[in-house]
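S.K.: this is the structure alone, sequence omitted:
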């Protein structure tokens, strides 16, 4: 009997998840029939699930149809903090191993915004305030975040000419797309004094399973970057793998 109840409970959750997934990115909302088609569920089943989800504010019904509700936004905000908390021990470990500054960033349109940092303990170091918004096209963490998007999406986001921070900044959309495409293939992005003279970076995209996009990066003085590039890259990739293993993606 218990096994049958567990199986039924899993089925209900799976169906509710299908309904919620069908509403992803549907800002205007969908009708019950459209949800039923997208989730491959009977319309009567969708009606019952939507009613239950609406009672919990996970979906709301408006003039355009049914769309995701405010309760999911609150859960997403909580999940955002959880990702930072989950990553923190591994970020600290990476910082201790490399003795370089580690940043955790989140995607915010044209910027990568720092949400956590473990600063280097060396006399010559690269440190910025948590909450700083960095240009997405000229930083390692920014380009790492862009690897999550298609070329078309990047072209819609960026506009020529791009802001130049140093003589090495990539100032055309084509050049940034080429750099991002290379990062997608090899699994890591690089900033070689593109954002600030004398400062380099390596960044990786963090698979979180959430709608938010995160990156982890190392900020390194150019004087140490080139001679330690391979070991820094390996340590960063290990950190990424450890965090993703805990998150379970």
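M.R.: Yes, it's here. As the structure is a prediction and not an experimental result, all values here were calculated from the model. Numbers count the residues shown, from 1 in each chain.

S.K.: from here on, contacts and neighbour counts on C-alpha atoms
M.R.: Noted.

S.K.: can you show me the strands along this protein?
M.R.: Along the chain, counting by DSSP state E, strands occupy 59-62, 65-68, 101-108, 111-118, 133-135, 189-192, 199-206, 214-221.

S.K.: cross-check the contact I'm expecting between residue 164 and residue 170.
M.R.: Yes. Here residue 164 lies in contact with residue 170, judged by C-alpha atoms under 8 Å, at a distance of 7.3 Å.

S.K.: those two: which is more packed in?
M.R.: Using other C-alpha atoms under 10 Å as the criterion, residue 164 and residue 170 rank with residue 170 on top: 22 against 15.

S.K.: ok, the more buried one touching residue 158?
M.R.: No. Applying C-alpha under 8 Å, one finds residue 170 not in contact with residue 158, separated by 11.9 Å.

S.K.: excluding its backbone neighbours, what's nearest residue 47?
M.R.: Of all residues not flanking residue 47 in the chain, residue 32 sits nearest, at 6.7 Å (C-alpha to C-alpha, 6 or more residues apart in numbering).

S.K.: got the contact list for the one you found?
M.R.: 43, 46-47, 66 (C-alpha atoms under 8 Å, 6 or more residues apart in numbering).

S.K.: any of the residues you listed buried? List them.
M.R.: Neighbour-count burial (16 or more other C-alpha atoms under 10 Å) applied to these gives 43, 46, 66.

S.K.: what about the residue nearest in space to the middle of the chain, distance to residue 234?
M.R.: Closest to where the C-alpha atoms of the chain average out (C-alpha atoms, centre = their mean) is residue 213, at 1.3 Å. According to C-alpha to C-alpha, to the nearest Å, residue 213 stands 22 Å off from residue 234.

S.K.: can you pull the contacts of the closest residue to residue 162 other than its chain neighbours?
M.R.: With C-alpha to C-alpha, 6+ apart as the criterion, residue 162 has its nearest non-adjacent residue at 4.4 Å, and that residue is residue 171. Residue 171 sits next to 160-164 when contact means C-alpha under 8 Å, 6+ apart.

S.K.: I'd like to know which of those residues is nearest to residue 184.
M.R.: Distance to residue 184, by C-alpha to C-alpha, is smallest for residue 162 among the contacts of residue 171, at 21.0 Å.

S.K.: verify the stated contact: that closest one with residue 170.
M.R.: Yes. Here residue 162 reaches residue 170: they are 7.4 Å apart, a contact under C-alpha under 8 Å.

S.K.: overlap of the contact sets of these two?
M.R.: Taking C-alpha under 8 Å, 6+ apart as the criterion, residue 162 and residue 170 both touch residue 137.

S.K.: so how many other residues sit close to the nearest residue to residue 16 once chain neighbours are set aside?
M.R.: Distances taken as C-alpha to C-alpha, 6+ apart place residue 49 nearest to residue 16, at 6.2 Å, with adjacent residues excluded. Neighbours of residue 49 under the rule other C-alpha under 10 Å: 19.

S.K.: what about versus this one:
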């Protein structure tokens, strides 16, 4: 085998490793070898050897029977180091704390990754009725206030290239038509904030603003409120608090 062929095989192996880890990251829980093979479509023998290697290195774990596989603790360590080392996350902490205190609602800092948003930091509401949340959660951008706030910083043609004509529905209220979404993004640009009307989770409303330290924006901050607790006065207070947080974050991130 030539050096070029060896290099190609090594690259292919690296790609498969990353794809396999991304499968586990996006599919929580434990999976049989057959289920993993059906998802990734690798030859079973190659997949088994790759899984054995990743188990030995701690990137993948097995259950007590050794026949089911899931994401390993090494992936957590890498993910944690990404968040802990991120300059925006560090700079945003005081503003997130202030926003959480001002609204008494759940607050998120998220980043656009392709056509999804990924939660980088969160502050949980003190109320018993509050949304489930975690750092690392990935949600389609078109169905969230965070995503709309970020997509609105792109021009319409770029959004058309990024998103398909028909968008997947997370709830009955999700906008599934790309042109309808683009029309809403125009409204987001005009008013300076985005809203999610139970489009990602039934019973949950969300409001968000993009951080202006980069254009198009990469990061956004949101406040999520159970619809049962959202009055017109509380909605206005949440939006005002978000706009204030955006100004504070603009100052905190101006040199990043």
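M.R.: Sure, I can see it. Please read these numbers as outputs of a predicted model, since none were measured by experiment.

S.K.: and the TM-score between them?
M.R.: The TM-score (TM-score structural alignment, normalised by the length of structure 1) is 0.66; 173 aligned residues with a C-alpha RMSD of 2.0 Å.

S.K.: picking that back up, out of the strands of structure 1, which is closest to residue 92 of structure 1?
M.R.: strand 111-118 (6.1 Å).

S.K.: so the closest one corresponds to what in structure 2?
M.R.: Under TM-score structural alignment, strand 111-118 of structure 1 corresponds to residues 116-123 of structure 2.

S.K.: and the longest helix belonging to structure 1, how far out from the chain middle?
M.R.: Longest helix of structure 1, by residue count under DSSP state H: helix 70-98. Here helix 70-98 of structure 1 is found 11 Å from its chain centre; the criterion is C-alpha atoms, centre = their mean, to the nearest Å.

S.K.: and it, what's buried?
M.R.: Buried, per 16+ other C-alpha under 10 Å, within helix 70-98 of structure 1: 79-80, 83-84, 87-88, 90-92, 94-96, 98.

S.K.: swap in stretch 8-24 of structure 1?
M.R.: 15-16, 18-20, 22-23.

S.K.: ditto for stretch 7-16 of structure 2
M.R.: Quick answer for stretch 7-16 of structure 2 (16+ other C-alpha under 10 Å): residue 16.

S.K.: now which residue in structure 1 aligns to residue 219 of structure 2?
M.R.: Per TM-score structural alignment, residue 219 of structure 2 is aligned with residue 214.

S.K.: how close does residue 136 of structure 1 sit to residue 171 of structure 1?
M.R.: In terms of C-alpha to C-alpha, residue 136 of structure 1 sits 12 Å off from residue 171 of structure 1.

S.K.: quick one: common contacting residues for the two?
M.R.: With C-alpha under 8 Å, 6+ apart, residue 136 of structure 1 and residue 171 have no common neighbours.

S.K.: on that earlier part again, ok, how many other residues are close to the closest residue to the match of residue 219 of structure 2 other than its chain neighbours?
M.R.: Of all residues not flanking residue 214 of structure 1 in the chain, residue 106 sits nearest, at 4.5 Å (C-alpha to C-alpha, 6+ apart). Per other C-alpha under 10 Å, the neighbour tally for residue 106 of structure 1 reads 25.

S.K.: residue 106 of structure 1 contacts residue 130, correct?
M.R.: No. Counting by C-alpha under 8 Å, residue 106 of structure 1 does not reach residue 130; the two are 11.3 Å apart.

S.K.: between the two, which contacts overlap?
M.R.: 113-115.

S.K.: just send those back as a markdown table, with neighbour count and distance to residue 153 of structure 1 too.
M.R.: Below are those laid out as a markdown table (neighbours: other C-alpha atoms under 10 Å; distance: C-alpha to C-alpha, whole Å):
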| residue | neighbour count | distance to residue 153 of structure 1 |
| --- | --- | --- |
| 113 | 24 | 19 |
| 114 | 22 | 22 |
| 115 | 18 | 24 |
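
S.K.: could you pull out the helices for structure 2?
M.R.: All helices of structure 2, identified by DSSP H, fall at 3-26, 33-40, 44-57, 73-85, 87-103, 145-151, 156-162, 178-191, 232-252.

S.K.: in structure 2, what residue corresponds to residue 200 of structure 1?
M.R.: In structure 2, residue 200 of structure 1 lands on residue 205 (TM-score structural alignment).

S.K.: my guess is that match contacts residue 227, does it?
M.R.: Yes. Using C-alpha under 8 Å, residue 205 of structure 2 is in contact with residue 227, at 5.6 Å.

S.K.: can you list contacts of stretch 198-207 of structure 2?
M.R.: For stretch 198-207 of structure 2, the external contacting residues (C-alpha under 8 Å, 6+ apart) are 131, 143-146, 170-175, 193-197, 222-228, 238-239.

S.K.: same check, this time on stretch 227-239 of structure 1
M.R.: 90-91, 94, 97-98, 202-204, 216-218.

S.K.: for it, buried residues please.
M.R.: Buried residues in stretch 227-239 of structure 1 (16+ other C-alpha under 10 Å): 232-233, 235-237, 239.

S.K.: now swap in stretch 208-220 of structure 1 and tell me
M.R.: Those would be 208, 213-220, for stretch 208-220 of structure 1 by 16+ other C-alpha under 10 Å.

S.K.: biggest separation within the contacts of residue 171 of structure 1, which pair?
M.R.: 160 and 164 (11.0 Å).

S.K.: could you list every residue that touches the nearest residue to residue 103 of structure 1 once chain neighbours are set aside?
M.R.: Leaving out its chain neighbours, the residue that sits closest to residue 103 of structure 1 by C-alpha to C-alpha, 6+ apart is residue 117, at 4.5 Å. Each residue near residue 117 of structure 1 by C-alpha under 8 Å, 6+ apart is listed here: 101-104, 130.

S.K.: same deal with residue 223 of structure 2?
M.R.: Counting by C-alpha under 8 Å, 6+ apart, residue 223 of structure 2 touches 105-108, 206-208, 238, 242.

S.K.: would you mind putting those residues into TSV with distance to residue 78 of structure 2 alongside?
M.R.: Output for those, formatted as TSV (distance: C-alpha to C-alpha, whole Å):
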residue	distance to residue 78 of structure 2
105	29
106	25
107	24
108	21
206	29
207	30
208	28
238	34
242	30
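
S.K.: neighbour-wise, give me the winner out of those.
M.R.: Busiest of the contacts of residue 223 of structure 2 [other C-alpha under 10 Å] is residue 208, holding 31 neighbours.
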